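>>> One predicted model, sequence on top.
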Amino acid sequence: MSSKDLIERIGTKNVVIGVVGLGYVGLPLVLRFIEMGFTVLGFDIAADKVAVLNQGKSPIEHISNDRMAEAVKAGFVATTDFSRAPEADILILCVPTPLNKYREPDLSYVISTVESLLPHIRAGQMMSLESTTYPGTTAEELAPRIEGRGFTIGTDYFLVYSAEREDPGNPDFTTHTIPKVCGGHTPACRDVGVALYGSIIDRVVPVSSTQVAELTKLLENIHRAVNIGLVNEMKIVADRMGINIREVIDAAATKPFGFVPYYPGPGLGGHCIPIDPFYLTWKAREFGVSTRFIELAGEVNGAMPDYVVDKVRTALNDRCKSVKGSRILVLGIAYKPNVDDMRESPSVLIMEKLRDLGAEIFYSDPHVPVFPKMREHHFDLSSVPVTPETLAGHDCVLLATDHARFDYGMIAEHAQLIVDSRGKFDVDLDKVVSA
């Protein structure tokens, strides 16, 4: 099948979309394709997740069961059987790209996914990688494996890179309203990718290569990481000077040009911002380039959980209490407000550090009723209700994630001590310590 034939079939929606990885990136993509009239087959290695999805239920809080049920009703099927890959005309890979313990790229999920698909791919398909990664991954890791099956990329198989741009829980931007950057291994590949994504997304931005598309995604996230690092460092300076950094930021933001407000916090969270900069720093070393600016921002952001813990320790000490033996209630353990996403949450690091110092740790999060199983972090805890009695029964309340469902007025009234890492409380209150 030529690129022209595949583009024509995409235009008439006479293709089956295979989405591999049904998490925070893959599942919204599944729903968008279905809503636009495509047939979708989902792949995931987690049998329990597949079973839940096939029942028409959503494993992600901000995706409703009703939307999932409608998808199943429309013909969506999830499977763990990668031998069904030939049924799909398009294979879209939405799998994790974490760092290993040495803070180097871990492409094991991408590679294992491709290796699982390779025996089953066929001529005329398109494969798209959406996972954030370093420039060259698509050309250096995926292309040779596909060519090893005897296909000619750009002629009888098509390969593109188009990074996800999801922002879970953000009601202002959805899958179809966020512009999509797309680069192809060849111009014919790019044309197929643009046709595919253009069928479900309002604006597609074609670029000249997969490497350009890969670096674009990294630049977006490094831009955020560096600016957050800057404002976190400014927070520490302002705190020493007795100045409210959030008042400073709000005042600076009145300038109508040349300034974009970023706000400090207890550290970076989510699957992108804490991880992606290190993909570039690792790859840059191959070219003899030192990315000192990026690495410095990473150091500043990585130190913020310790900064918050020190604030808790000092605040308790000022009240003649030690961290050891204190009952500390952490408010919000998801990595950002109003979602259930725990990936790389700085709240968890803070909880561990306080526990190691001897504190008795509790948490409340309306989006995370039970502390989930995580690869590197272990707490046998469930969310406690935020009531006047609960608040008064803790030596310190630490606001780590500022969910909208928290009653901040009630918290301010009944908590004995508040350490605020999100700027939600009146810093003039004697019981509030800014962190």
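Nice, I can see it. Numbers count the residues shown, from 1 in each chain.
>>> contacts and neighbour counts: CA atoms only from here.
OK.
>>> And for L357, the neighbour number?
16 (other Cα atoms under 10 Å).
>>> which residues sit in contact with it?
If a contact means Cα atoms under 8 Å, 6 or more residues apart in numbering, then L357 has 323-324 as its contacts.
>>> Can you tell me how far it is from M304?
To M304, L357 is 17 Å away according to Cα to Cα, to the nearest Å.
>>> N244 - how many residues pack around it?
14.
>>> hang on, isn't it packed against M234?
No - judged on Cα atoms under 8 Å, N244 makes no contact with M234 at a distance of 10.4 Å.
>>> show me the contacts for the residue nearest to E360 when sequence neighbours are not counted.
The shortest distance from E360 to any non-neighbouring residue, by Cα to Cα, 6 or more residues apart in numbering, is to R327 (4.8 Å). Listed by Cα under 8 Å, 6+ apart, the contact set of R327 reads 359-362, 393-396.
>>> Most neighbours among these, which one?
The most crowded member of these is C396, carrying 24 neighbours; neighbours defined as other Cα under 10 Å.
>>> circling back to that earlier point, of all the contacts of R327, which two lie farthest apart?
Comparing every pair within the contacts of R327 by Cα to Cα identifies A359 and G393 as the most remote, at 14.1 Å.
>>> Off-centre distance for the strand or helix carrying F362?
Secondary-structure element containing F362, defined by DSSP states H and E: strand 360-364. Relative to its chain's centre, strand 360-364 lies at 24 Å (Cα atoms, centre = their mean, to the nearest Å).
>>> Structure two is appended below for comparative analysis:
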Amino acid sequence: MTVQNVWRKLGLSDVVDTGDSPRKFVGENPRIDNNFEYDIAVIGLGPVGVRTLHKHCISKDRMLGFDVSESRLAEIAKGSTSLSLLEDKRIAHAIDEQLLTLTADPAELSKAAVVIICVPTPVPETKILDYSPLRDACRLVVDAASPGQLIVQTTTTYAGGTRELIVEPLRERSLAPGIDVHVAFSPEQTHADSSQSKNIHAPRLVGGYTTSCREAAVEFFGRGVVKLQLTYGLEAAEMTKLFETAFQTVNTALNNEFAQACTALDIPFEEVLESANLDQDTVSGFSAGSGAGGYELTIAPHRLLNQAQAHDLQLPVLEAAMNSNKHRPATVVERCARVLADLGNELSDSKVLVIGLSNQPDTTDLFGSPALQVMDLLLKSGADVGFHDHHFAGPITLGEVHVPGYPNPRDFGADLIFLNTQHSYADLSWISDADTVIDGTYRAKGVLNRVPL
């Protein structure tokens, strides 16, 4: 039995070669299809959407940025996206050069050769994912779909989500997926950021509804991605992304657990990592820290858990890992209290400076940031808290408290320094032998009075 027949038997994605050449749908750079007014439309201008815009602005594609929020469009137009200054400047330049159009009019979506869906999936207190933004975005895209378009769903979703929200509605409009309109699932690479050159070596996952859908997506992403990771069908790609994220979630929890054990046993955890041959420069998530932040590690595991629960499946390892990561910031604060006690100080009477707010080095991603959770818990413990991160001027608002940022960290007069994220160009030379530093990265070199987390 062929792979294609196995997929059909299982009721998963049909892998049918329509015979259409992807070049019919994705032409040569820099113009994807001159029959369309725009080369690419990006739906949803949150952090991932804006970075997607920025990436294609560099290649001088004719871009359409769509968001239902007029205020968000105004922020982007003014260059105040809270991302990197370089991204803001390049997007502003693209607008000036009339390469980028911002709109809240869904009718404009029909004019783009490639439509990329980048909307977020909120997680309420119930932990049951709110798919309404994704459903609304897919409905707008399907309603505006034109023959010849390539629709790429990049929002990590449950297995079967792209079929349910895009493929079947297209059929209801009498547009044949894989023939009239091509549909693919290709999630944004985890921790992707324009300043991280290492991400060009990370493969981009691509799955299509048909083989010609996949080939159209390959032709499109192949212009700027060195490696592509291909799957048969949409569901396999969706589940692959969920598996990769679940693996990172479990691995993060395990690394933090081993790091905590090493601290208790007075064993340098960084040496354990090196001895285990883990390449910290190319494998993201394989390191201990203050918790699991970022959109993927914070949100994506809930997608798999929600779907598993709907089918009466149990995923105890993933559930335990998520619970461990959730409580990691509290462990950090407990460690701060113990170190201060050894110095003869009470946490409630101390000044704690947090260095590095981002989830990953050299990014500006604060989504689910463990550093913010640590600062919030420190404040609730009565500590005086400040931060230093050259990406953020401050202040950062946590609840009703405004935490000040210190461009010159010496001005804060900290009793304890917590190194949460160490950016490549972060200057730590100001730290003296009189300072006590808890190294939450397990990688800081040359820092005096450094104690592990």
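Structure's in. What do you need? In this text the structure is predicted, and so the values were computed from the model without any measurement.
>>> Overlay them and tell me the TM-score.
The TM-score (TM-score structural alignment, normalised by the length of the first structure) is 0.86; 424 aligned residues with a Cα RMSD of 3.1 Å.
>>> The residue nearest to E360 of the first structure corresponds to which position in the second structure?
With TM-score structural alignment as the criterion, R327 of the first structure lines up with K351 in the second structure.
>>> quick one: what's aligned to L142 of the first structure in the second structure?
L142 of the first structure maps onto I166 in the second structure, by TM-score structural alignment.
>>> Its match reaches L140, doesn't it?
No - when contacts are counted by Cα under 8 Å, I166 of the second structure is not listed as touching L140 (10.1 Å).
>>> higher neighbour count, these two?
A side-by-side neighbour count of I166 of the second structure and L140, using other Cα under 10 Å, places I166 first with 22 against 17.
>>> Can you give me the distance of the residue of the second structure positioned farthest from its centre to G208 of the second structure?
Farthest-out residue of the second structure from its mean C-alpha position, per Cα atoms, centre = their mean: G344, at 40.5 Å. Computed with Cα to Cα, the distance linking G344 of the second structure and G208 of the second structure is 61 Å.
>>> Same check on P361 of the second structure?
P361 of the second structure is 33 Å from G208 of the second structure, where distance means Cα to Cα.
>>> the more surrounded of those two?
G208 (31 against 20).
>>> tell me the contacts of the match of L142 of the first structure?
By Cα under 8 Å, 6+ apart, the neighbours of I166 of the second structure are 138-139, 142, 183.
>>> now V77 of the first structure
Contacts of V77 of the first structure by Cα under 8 Å, 6+ apart are 40-42, 54.
>>> Doesn't L91 of the first structure belong to a strand?
Yes - L91 of the first structure: assigned to a strand according to DSSP: H, G, I helix; E, B strand; the rest coil.
>>> Quickly note the distance from the residue mapped onto E299 of the first structure from the second structure to N306 of the second structure.
In the second structure, E299 of the first structure lines up with N323, judged by TM-score structural alignment. Look at N323 of the second structure and N306 of the second structure: by Cα to Cα, they are 15 Å apart.
>>> Pick out whichever of those two has more residues nearby.
N306 (16 against 12).
>>> Name the SS class of the equivalent of that one over in the first structure, please.
In the first structure, the residue matched to N306 of the second structure (TM-score structural alignment) is W282. Secondary structure assignment for W282 of the first structure (three-state DSSP): helix.
>>> residues touching W282 of the first structure, list them.
104-105.
>>> where along the stretch 251-400 of the first structure do the strands fall?
For the stretch 251-400 of the first structure, the strands defined by DSSP state E, counting those that start in this stretch occupy 327-331, 360-364, 396-399.
>>> Would you reformat the ones you listed as TSV and include distance to N170 of the first structure?
Output for the strands of the stretch 251-400 of the first structure, formatted as TSV (distance: least, Cα to Cα, whole Å):
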stretch	distance to N170 of the first structure
strand 327-331	20
strand 360-364	22
strand 396-399	21
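>>> so which of the ones you listed gets nearest H223 of the first structure?
Among those, the nearest to H223 of the first structure by Cα to Cα is strand 396-399 (26.0 Å).
>>> buried set for that closest one?
396-399 (16 or more other Cα atoms under 10 Å).
>>> how big is the offset of the helix or strand following that strand relative to the second structure?
Next helix or strand after strand 396-399 of the first structure toward the C-terminus (DSSP H and E): helix 408-414. By mean Cα distance after the TM-score superposition for the first structure, the fitted helix 408-414 of the first structure averages 3.0 Å away from its aligned residues in the second structure.
>>> helices and strands around helix 408-414 of the first structure, which ones?
Other helices and strands packing on helix 408-414 of the first structure, by 3 or more Cα pairs under 8 Å, 6 or more residues apart in numbering; DSSP states H and E, are helix 388-392.
>>> Could you pull out the buried residues of the helix it packs on?
Buried-residue list, helix 388-392 of the first structure, by 16+ other Cα under 10 Å: 391-392.
>>> mind checking how far it is from the chain centre?
What separates the centre of helix 388-392 of the first structure from the centre of its chain is 33 Å, taken as Cα atoms, centre = their mean.
>>> same question, stretch 158-167 of the second structure
Distance, centroid of stretch 158-167 of the second structure to centroid of chain: 20 Å (Cα atoms, centre = their mean).
>>> Stretch 437-452 of the second structure now?
Going by Cα atoms, centre = their mean, where stretch 437-452 of the second structure is centred and where its chain is centred differ by 27 Å.
>>> roughly how far apart are the aligned partner of P361 of the second structure in the first structure and H403 of the first structure?
Alignment note: P361 of the second structure maps to P337 in the first structure; criterion TM-score structural alignment. Using Cα to Cα, we find P337 of the first structure at a distance of 5 Å from H403 of the first structure.
>>> try K4 of the first structure
For K4 of the first structure relative to H403 of the first structure (Cα to Cα), the value is 48 Å.
>>> same question, T216 of the first structure
For T216 of the first structure, the distance to H403 of the first structure equals 31 Å [Cα to Cα].
>>> R67 of the first structure now?
R67 of the first structure is 24 Å from H403 of the first structure, by Cα to Cα.
>>> Those two: who's more crowded?
Higher neighbour count among R67 of the first structure and H403: H403, with 20 against 15, using other Cα under 10 Å.
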